[in-house]
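**Q** after the sequence you'll find the predicted model.
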Amino acid sequence: MPQPCAPRRRYGTLDEARTTLRARFGYPDFRAPQIRAIEAAVAGGDALVVLPTGGGKSLCYQVPALMRHGLTVVVSPLISLMKDQVEALNRRGIAAAYINSTLAQADATERLARARDGTLTMLYLAPERLEAGRTLEKLSEIGVALLAVDEAHCISEWGHDFRPSYRRIGAIRERLGAPQTIALTATATPEVRTDIVKQLALRNAAVVVAGFDRVNLTYHVVTANTQQEKDRTALRWLRDANGPAVVYAPTRKAVERLTGVLIRGGVKATAYHAGLNDRLRQRAQDAFMEERARVIVATSAFGMGIDKPDVRLVVHHAMPGAIESYYQEAGRAGRDGQPGQCMLLYSYPDRFTHEFFIKSAHPERHVVEQVWRALGAAADSAHRVHMTVEELVQRRPLSSVGAREVGAAVRVLLSHGLCHSIAPAPGRVWIRLLASPARIRRELSGERQFDLEVLRVLWRAIGARLLTGAPVDLDGLPPGLGGAIGLVPVLTRLETHQFVSWSRTGGGYQLDPRSAGGNSLALNWSGLERRRRTDMARLDAMQQYAQSRYCRRAYVLRYFGDPEARTYCGACDRCLGLAHGPVSLPTPTVPDGRQSVFLRAAPRRA
């Protein structure tokens, strides 16, 4: 246990922080909501900072980090996000680095050595990396002056993106000697804020909640009963949008389809989702950032850490599952302070999709117990199970449960430490053919002849089992195909275009020997049920927003507990008295009186 902490040391004044801000980041002053956070940080106290997307959360720990001696550790959930932030800091001459799964062990060791010798100011880590190997032990020896926890809502089981690894940061903080801690998030309800403070054991924390009222944004909900109505409405708004736009779609397949609709409609659009490999995602992002594509159509995988201030329109092609997700994504419009439009295309069946995902994410108790028994039956004498979820689901009686629920049950077991993943073998994959022979012959020709040859070789190796999915050793296929190294990019390309689905296999699970063989699972079943109910309540709140007859801005601000909430904003479709049909184009007035240049429609009576 750490020794009782000495009184907090003051690291400077607000004026000294302003000097650091101007000298290192080039900004003339902090925004009003940032000031309270900076004052708490330079005074040496803990803080919880809740500022919306684009509100400048990062500066609330980066500036204090530069005002003291010692290492600042930043917990960040996304590899791309920490990479972008570190590169931005390095361009400003600030010694920052990250350690994540993309690094070789030698590079990670070198960066920890820089932290030890004092030449590194900030070190970014994922929470899983903090627990890996001897990282935590080494950081304890080095000493952590400041701990910054980004995306802190992931700590709370009431948060919209709860991650068990984040839940353990409180214990990690204690092992680091309970250093001064700043937790930051863009979306946290009062209940989530209370839980963050409790889980991190923050002492006398300054809780800064401000800036949620983005007065330059106008909110609209358009009811569209069919996918075709949604497509037509989105196309009209996007054609008339005066500047870059982001369109969020719920699935990879929807992203690809909608991108095609927009391109055929004359809109320069590009697709972005997690199913694309790194090179294709970077190409899509660069095209949007450099405005070679005016519109990017994306899943929620796009946006974290993307700093494009001049987005004029954000369209949600389907209702998200939570206000938190919607507000964070919609908030990527108008980050330059100029007018921006946020449009949600709403259809009641959108709810059914989210109910399906919630049910899949929170399997029933009997399913979890059934999966646990199946794992136990398949385990060897060392409690190892050498099969993937896809292979596991083919065993009776799990074949009647379904892959999605089996996968969710395995994730529950993993998150509670009842089993651990074994890394897959490089050349072992599980492949399933999705496309029909006619489509393969029609589309895989010319430049894609090699892709066609790969599918032919797979069919010869597996036969009809390819239709339902089967394991394949890529390194055991004819040598002219290039083995795993040459075939993985081909499979990724084929999956992107919906010809196959595939995943690595040959790994499996290591069961906890203390629990293996037992029929009774040490799980917090009531906690899992609370989590399911919380997700359903969050979905209910999102639907109420879409169906509300009153001020939409007020609804959102009250949801987040913002004290600035009013009953009338004058800048949402309800307050403006706008009747949105599936293809109507309203003419809202933004709060400063300027007219949007691309919205035209007749108002209705309130």
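**A** On my side now, so go ahead.

**Q** hey, let's count contacts and neighbours off CA atoms from now on
**A** OK.

**Q** can you map out the helices along the stretch 1-150 of the chain?
**A** Assigned by DSSP state H, counting those that start in this stretch, the helices in the stretch 1-150 of the chain fall at 14-25, 32-42, 59-66, 79-91, 105-117, 127-131, 135-142.

**Q** tell me which of these lies nearest to Ala409.
**A** Of all the helices of the stretch 1-150 of the chain, helix 127-131 sits nearest to Ala409, with 20.4 Å by Cα to Cα.

**Q** ok, Leu258 to Arg111 distance?
**A** 43 Å (Cα to Cα, to the nearest Å).

**Q** if we can go back for a sec, reformat the helices of the stretch 1-150 of the chain as TSV; add distance to Pro582 and mean neighbour count.
**A** Shown next, in TSV, are the helices of the stretch 1-150 of the chain (distance: least, Cα to Cα, whole Å; neighbours: other Cα atoms under 10 Å):
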stretch	distance to Pro582	mean neighbour count
helix 14-25	45	16
helix 32-42	38	21
helix 59-66	41	22
helix 79-91	36	16
helix 105-117	53	15
helix 127-131	44	18
helix 135-142	54	16
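
**Q** out of those, the one nearest Asn242 is which?
**A** Closest to Asn242 of the helices of the stretch 1-150 of the chain is helix 79-91 (Cα to Cα; 27.7 Å).

**Q** and the angle for that closest one with helix 14-25?
**A** Put simply, helix 79-91 runs at 90 degrees to helix 14-25, going by axes from the mean of the first three to the mean of the last three Cα atoms, to 10 degrees.

**Q** okay, now the one to match up with it:
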Amino acid sequence: MNLHHTLQQTFGFSSLRPGQQQVIEQLLAGRSAAAIFPTGSGKSLCYQLPALLLPHLTLVISPLLALMQDQLAFLRRLNIPAASIDSSQGWEESRRVMQEVSEGRIKILMISVERLKNERFRQFIGRVPLSLLVVDEAHCISEWGHNFRPDYLKLPQYRQQLAIPQVLLLTATATPRVIEDMQQKFAIPKENVVITGFYRPNLQLQVLPVEEQDKAAALQQLLAEAPRSSTIVYVTLQHSAEQLAERLAAAGIPARAYHAGLEQDLRKQLQQDFMQGRVPCIVATIAFGMGVDKADIRRVIHYDLPKSIENYSQEIGRAGRDGNPSTCTLLGNRAGLNVLENFVYGDTPEPAAIRDLLGELQQAGPQWELMPLRLSNATNIRLLPLKTLLVYLELDGIIEPQYSYFADYRFKFIKPREEILAAFQGERQAFLRQLFDGSPQARSWCQVNFEAIRQRAGGERQRVIRALDYLHQQGWISLESKQMIEVYRVLQSGFDPEAEAARLHALFRQKERSELSRLEEMIDFFESDDCLSRRLAGYFADHQAPVRCGHCSVCAGRPARLPAPALPPLPAPAQLEQWCRALQQEDGTPLSTHSLACFLCGISTPLLNRLKARGKPGFGALERQRFGEVAQLLASPPAG
């Protein structure tokens, strides 16, 4: 099948965009490649077209279920045999997809990286001939990139285990350091990395220095110039989104708030209303973004500092996709900078917490079953750093993932119990009756008691779950599962816990320094005396942008200096002691300096949540101060 014939007949395109042809030709020549293309420039076609021409299955790793479903819907519209195995499916549907993959009827299979933690899935996919591994949002693999996903670190290892001949890495946001990291991890030569220009001549980048107390009025003034122009306003906090949207609506600017705290149906409706122009302005947290492929967004306004240059680039990348002039404005000051810094510190576990985790591992025996949330609370390590620690232990050959399962299942009847039973006969009906009898009902929900069912009907856990999945898919019951348990094989437990804890803590400190320097780079960018468009392109390894774009705030003669708020004075030692004394552990053990600094800076940790720290007078009292200075203050002995 000819490349251009397939491009035209299947996808309806007469030619490829810049960069696409180069990547696709490398893949068809049997080489691995990386495509570093800006948002909305056709990265997906770089694997979709070769997948039809390569002999075996293309396995795609996608970080978000919503992205996966969007891409699958597109492929199915083109009659391309593609499928996913994901958390929204029941057992029967997953089994059907696996059968079609085994028979060679699927050309593209999409999964999350976490699916590869399942030993049975690894064994299954290991028996399937594979042509290509595609890693979407490939910057997630690098600890020096944004949106780092610990499980992505294991992809080079999985690629080796599964003997996948070629790899394609896709991302819109990779700095030279991240590109180099990706190349090394997958042994991709420099000449196989294709970077298309990041410079977008239609985007006008504006940095507007504004004092914190004046930002709402400045935003209102900006929006009033064209109240019905399609606009996204990005904020950090959910309550900021609500308050600003109310203020704008009261001023006659049709705006709505969007954030992760809203019901899923309302979020869907808001996104649809925005896409179709019924709501011209959305005030949103970063929860609003994926799947927002609207061509005529004229303004993207950052009301608060973004988390990084990468986040900023992704968010402004949603403006002006139709090629028409669009404005991207930051209402800038340094008021939120300490808060962003403080959250970086909150993600570094203390050495004692890491030792506690290693102690649990050494006591586990040959198999370690853990409930992430419970382990997080027991060791005082937040969930993301905990996942990162587990991956570090895997990469060091100490543990190996086997599978995961839900500890608790419950269901409620949609169709009457006896009607469901009447649909079956003989042994299957008897088994279902025992399953129902072994699931005591409290009000409307029935709690599944696996042990009781096993004793009554000899029903093994997997058979019970398959039966419940089937009934749920038929729409006869509503099924819920919770409390995920992850199972690891312990490969070595005789390591020195002190040395291992020190090694792991050093990795986190290195990552902490990297995150803090990324925040500094972001402030340097917004305060640049050089053309913003050129600086942004250069950050992402594109050195082809013009020296002066002529349409950013620097080129207009307005380089910015972001105003810094006056810091309130540090409290007197007596006040500090009073706040800290109010926070006591149940057994009277004194809290570490790190935990007390988190408390005073308003950073939640599992331990502080357990101590109900949010309700204490000192929580967040010093959130505008720098974490390092607060920790230093706590560690210093009182004068005199």
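**A** Structure received. Keep in mind that this is a model prediction, so the values were computed, not measured.

**Q** secondary structure element for Val207 of structure 2?
**A** Here Val207 of structure 2 sits within strand 203-209, counting by DSSP states H and E.

**Q** can you tell me what part of structure 1 that strand aligns to?
**A** Under TM-score structural alignment, strand 203-209 of structure 2 corresponds to residues 217-223 of structure 1.

**Q** ok, average deviation of the matching stretch from structure 2?
**A** Superposed on structure 2, stretch 217-223 of structure 1 shows a mean distance of 0.9 Å to its aligned residues (mean Cα distance after the TM-score superposition for structure 1).

**Q** how far away from the center of its chain is that stretch?
**A** Stretch 217-223 of structure 1 has its C-alpha centroid displaced from the chain centroid by 23 Å (Cα atoms, centre = their mean, to the nearest Å).

**Q** which SS state does Arg460 of structure 1 fall under?
**A** Three-state assignment for Arg460 of structure 1 (DSSP: H, G, I helix; E, B strand; the rest coil): helix.

**Q** quick one: map it onto structure 2.
**A** Aligned counterpart of Arg460 of structure 1 in structure 2: none (TM-score structural alignment).

**Q** mind checking how far Arg460 of structure 1 is from Leu494 of structure 1?
**A** In terms of Cα to Cα, Arg460 of structure 1 sits 18 Å off from Leu494 of structure 1.

**Q** so which strand or helix has Ala484 of structure 1?
**A** Using DSSP H and E, Ala484 of structure 1 falls in helix 483-496.

**Q** that helix packs against which elements?
**A** Contacts defined by 3 or more Cα pairs under 8 Å, 6 or more residues apart in numbering; DSSP states H and E place helix 483-496 of structure 1 against strand 500-504.

**Q** next structured bit after the strand it packs on?
**A** Next in sequence after strand 500-504 of structure 1, counting helices and strands by DSSP H and E, comes strand 508-511.

**Q** superposed on structure 2, where does that following strand end up, distance-wise?
**A** Superposed on structure 2, strand 508-511 of structure 1 shows a mean distance of 7.1 Å to its aligned residues (mean Cα distance after the TM-score superposition for structure 1).

**Q** mind jotting down where the strands sit in the stretch 401-550 of structure 2?
**A** 441-442, 445-447, 477-490 (DSSP state E, counting those that start in this stretch).

**Q** among the ones you listed, which comes closest to Leu49 of structure 2?
**A** Taking Cα to Cα, strand 477-490 is the member of these nearest to Leu49 of structure 2, at 36.6 Å.

**Q** give me the residues contacting the closest one.
**A** If you take Cα atoms under 8 Å, 6 or more residues apart in numbering as the criterion, strand 477-490 of structure 2 is touched by 361, 365-372, 398-415, 468-469, 471-472.

**Q** for PyMOL, write the select line for the buried members of those.
**A** Of the contacts of strand 477-490 of structure 2, the buried ones can be selected in PyMOL as follows, counting by 16 or more other Cα atoms under 10 Å:
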select buried, resi 361+367+368+369+370+371+372+398+399+400+401+402+403+404+409+410+411+412+413+468+469+471+472
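
**Q** who's more crowded, Arg460 and Leu494 of structure 1?
**A** Set Arg460 of structure 1 next to Leu494 and count neighbours by other Cα atoms under 10 Å: Leu494 wins out with 21 against 11.

**Q** nearest spatial neighbour of the more buried one, skipping sequence neighbours?
**A** Closest residue to Leu494 of structure 1 apart from its sequence neighbours, by Cα to Cα, 6 or more residues apart in numbering: Val500 at 5.9 Å.
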